[in-house]
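Trainee: What follows is a predicted structure for the sequence shown.
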Amino acid sequence: MMRLLIATDAWRPQINGVVRSLEYMAAEAPGFGAEVTFLTPERFRSCPMPTYPEIRLSLAVPGVVSRFIEATGPTHVHIATEGPIGLATRWACRQQGRAFTTSYHTRFPEYLSARLPIPEAWSYSAIRRFHNGGRAVMVSTPSLERELLSRGFRNIRRWTRGVDTQLFRPRGERILDVGAPVFLYVGRVAVEKNLESFLCLDLPGTKVIVGDGPARTELERKYPQTRFLGALAGEDLARVYASSDVFVFPSLTDTFGIVLLEALASGLPIAAYPVTGPLDVVGASGCGVLKDDLREAALAALEIPKDRCRSYGETFTWRESARQFFSNIEAVHTAA
């Protein structure tokens, strides 16, 4: 039996792709002969993250983390994030001589440079050292793998993502009482998501934003014709997807975008820039339009059949995602 400890700074009540991915890995673990324990912010005091108070930073003490790992006795440790818990866990693993893997979910260098005068090269140097200290770093797409290899990252393994196709599906009812067509965005409402490149577009119908974040107040003031619904989850979120016509993904920095899979499973075509994430998920599937002109992409996506998107979305399963995840961990132990 594999006893896996997953250390993560991203955890409930946060709603994001990291949290969802880890929850699904834990749910699938028994089928792969694994038992999962989490080390999360729930075990520590925390403080608000500068410039992003919705996210709290754990005051993780390396000694406490080290004792927790010893008491848990995992056969392997996976570090999901590069925050305080991730750093303390990395330190403890190196002190104890334990093997660990990491995963690269978020472009922190780009996010930092969008808020603070910190050169991306400095941040990438630190992030590269963090990940290269493990047995392997898991990434979600071929494009991201190529990019990180060019930046000096080593031992990269692929770990794709999945979607709950029972929850996210086309539905007969439309719950949004707004003018059609509906152009939808789901995700954090923050500067790094490049939302204004979507909100400023001259499009028919209605733009709808689902999510919360530090930029929401300012964007609501600036774009009063856009419907901001706040953060939604579960059935409430799934029904909004099913009530929309096109999913617009303006981000230039996401490493994957689980929301793309949720949209496809709901029957929504994608409009996005031709960058990492959309290029890998949509590709040549015919289920989206990727253009540097986001308005052209959004209008052209209206012509894509919803059943084509649904069929393609059904090919992304959490079972396959978990198979890759646990196979990566087994492989690094076998190679040791």
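Mentor: Now that the structure is in, tell me what you want to look at. Just so it is clear, the structure is predicted and the values come from calculations on it, not from any experiment. Numbering: from 1, shown residues only.

Trainee: CA atoms for contacts and neighbours, from now on please.
Mentor: Will do.

Trainee: Surely Phe130 and Ala80 touch.
Mentor: No - with contact defined as CA atoms under 8 Å, Phe130 does not reach Ala80; the gap is 11.5 Å.

Trainee: These two: which is more packed in?
Mentor: Ala80 (23 against 19; other CA atoms under 10 Å).

Trainee: residue contacts, that one?
Mentor: Neighbour list for Ala80: 6-9, 18, 86, 102-105 [criterion: CA atoms under 8 Å, 6 or more residues apart in numbering].

Trainee: pretty sure Ser21 is in a helix, no?
Mentor: Yes - if the criterion is DSSP: H, G, I helix; E, B strand; the rest coil, then Ser21 is within a helix.

Trainee: How about it: what's its closest non-neighbour residue?
Mentor: Distance criterion CA to CA, 6 or more residues apart in numbering; nearest residue to Ser21, sequence neighbours excluded, is Arg161 at 7.1 Å.

Trainee: right, and that neighbour touches Met138 too?
Mentor: No - applying CA under 8 Å, one finds Arg161 not in contact with Met138, separated by 11.5 Å.

Trainee: what are the ranges of the helices in the stretch 101-250 of the chain?
Mentor: 108-115, 120-132, 142-150, 196-199, 216-222, 234-242 (DSSP state H, counting those that start in this stretch).

Trainee: Of the ones you listed, flag the one that's most buried.
Mentor: helix 234-242 (a mean of 19; mean count of other CA atoms under 10 Å).

Trainee: which helix is the longest one in this protein?
Mentor: Longest helix in the chain, counting residues (DSSP state H): helix 318-335.

Trainee: Can you tell me what sits against that helix?
Mentor: 24-25, 28-29, 32, 76, 101, 135-136, 157-164.

Trainee: Put this next to the first one:
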Amino acid sequence: MREPMRIAIVTDAWHPQINGVVRTLGQTGAHLKDLGHEVRFITPLDFRTYPCPTYPSIRLAVFPRRGVTRALREFRPQAIHIATEGPLGHAATALCFRLSLPCTTSYHTQFPEYVRARFPLPIAWSYAYLRRYHSRATRTMVATNSMKRQLEARGFRNLAIWARGVDAEVFHPGPKSFLAGPRPIAMYMGRVAVEKNIEAFLNLDLPGSKYVVGDGPDLELLRRRYPHVMFTGQKVGRELTAHLAAADVFVFPSLTDTFGLVLLEAMACGVPVAAYPVTGPIDVVQNGKTGVLHEDLKQAVLGALKLDPADCVAYARRHSWRNWTERFVSLLEPFSEDRWG
């Protein structure tokens, strides 16, 4: 266990966004403090922002280099972690490079595939850009072994595993009667955006009913296109857990997630998972026990409905946020406070 230190975490993804990155960083920050560390988040809330093109709910910092430099110099961290590849991430990596300060980064999102879903930009170009960006870090943290292998095949180096946990006090089984839709209830929970491949779920011919819990840039479009689907909008806290626990199967149609924190959250609520056998699910789901992975998503759903919810709960509870926060600390690259001058 490392001695307590001052840790700066720079992220372009932060509240009021609700997604896996924000939840991961929030849980990590809370457990870092429990372990005795002093944590300073540098986020878009500290800056003037503008809406991200095609995704206006995401706010990006405007010319943040001076503000990032000031915040880091005032805090004088002994370790710097840069969580995202946006304007704040670029400002922080540029400063670390200029001052020869070590830093770590993380790869939360398959950014090239997300960009390709919205713009006709070759994936190879995006990977080349990201490879150069992360090459400035001492190490880059990734969530799964399959993601590590995929990035190594594209020339990324110095990769290390930092996975995710689940808060069993928040996510737990609850009454199925909370939702009144015809059974079985198949549910997607997460960002409602084209890159999540949600229509692969919405187009399935399934018994019972379908629910989509979450918000995003494509919510209204999909509501109009699929009037038979129940779109609840964004839910948080106990209401989110109640919705999730009331489902019979959690359907995860994404082909581009690096982990899928919602998979663990669904399992903690006693809901088995149906997903494609791709990066994220293949590392998180115990195929045939806590979920079913199949190229035919309908077959995955029908198979998952036969699984024992108790196996899902038991598996999810083995994934502790505290353990993965300790792993996060072990992967940081501390340096002397004297380096700030």
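Mentor: The structure has been received and is ready for your questions. Please read these numbers as outputs of a predicted model, since none were measured by experiment.

Trainee: Once they're superposed, tell me the TM-score.
Mentor: Here the TM-score for the pair of chains, by TM-score structural alignment, normalised by the length of the first structure, is 0.96; 333 aligned residues with a CA RMSD of 1.4 Å.

Trainee: Pick out whichever of the contacts of Ala80 of the first structure sits closest to Thr317 of the first structure.
Mentor: Thr317 of the first structure has its nearest neighbour among the contacts of Ala80 of the first structure in Val18, at 15.9 Å by CA to CA.

Trainee: Look at the aligned residue in the second structure for the closest one and say how many residues are nearby.
Mentor: If you follow Val18 of the first structure across to the second structure using TM-score structural alignment, you land on Val21. Using other CA under 10 Å, the number of residues around Val21 of the second structure comes to 20.

Trainee: how close does the closest residue to Val273 of the second structure other than its chain neighbours sit to Gly270 of the second structure?
Mentor: Leaving aside its sequence neighbours, Val273 of the second structure sits nearest to Gly291 (CA to CA, 6+ apart; 4.2 Å). Applying CA to CA, to the nearest Å, the value for Gly291 of the second structure to Gly270 of the second structure is 11 Å.

Trainee: and what of Val313 of the second structure?
Mentor: Taking CA to CA, one finds Val313 of the second structure at 5 Å from Gly270 of the second structure.

Trainee: joint contacts of those two?
Mentor: Joint contacts of Val313 of the second structure and Gly270 (CA under 8 Å, 6+ apart) are 172-173.

Trainee: Which one's more surrounded, these two?
Mentor: Legend: neighbour count by other CA under 10 Å for Val313 of the second structure and Gly270, higher for Gly270 (30 against 24).

Trainee: thought the more buried one was touching Phe171?
Mentor: No - checked against CA under 8 Å, the pair Gly270 of the second structure and Phe171 is beyond contact range at 9.2 Å.

Trainee: Compare the host helix or strand of Gln27 of the second structure with the first structure and give me the mean distance after superposition.
Mentor: Using DSSP states H and E, Gln27 of the second structure sits within helix 20-34. Once superposed with the first structure, the aligned residues differ from helix 20-34 of the second structure by a mean of 1.3 Å; criterion: mean CA distance after the TM-score superposition for the first structure.

Trainee: just checking, next helix/strand downstream of that helix?
Mentor: Sequence order places strand 38-42 as the next helix or strand after helix 20-34 of the second structure, per DSSP H and E.

Trainee: So which residues make contact with that following strand?
Mentor: 4-11, 29, 32-33, 68, 71, 75, 88.

Trainee: any idea which of the residues you listed is closest to Phe201 of the second structure?
Mentor: Thr11 (30.9 Å).

Trainee: if I look at that closest one, how far off is Glu74 of the second structure?
Mentor: As judged by CA to CA, Thr11 of the second structure and Glu74 of the second structure stand 18 Å apart.

Trainee: ok, these two, which is more surrounded?
Mentor: With neighbours defined as other CA under 10 Å, Thr11 of the second structure and Glu74 compare such that Thr11 has more, 23 against 10.

Trainee: any idea how far Thr325 of the second structure is from whatever residue of the second structure lines up with Ile79 of the first structure?
Mentor: Mapped onto the second structure by TM-score structural alignment, Ile79 of the first structure lines up with Ile82. Distance of Ile82 of the second structure to Thr325 of the second structure, computed by CA to CA: 15 Å.
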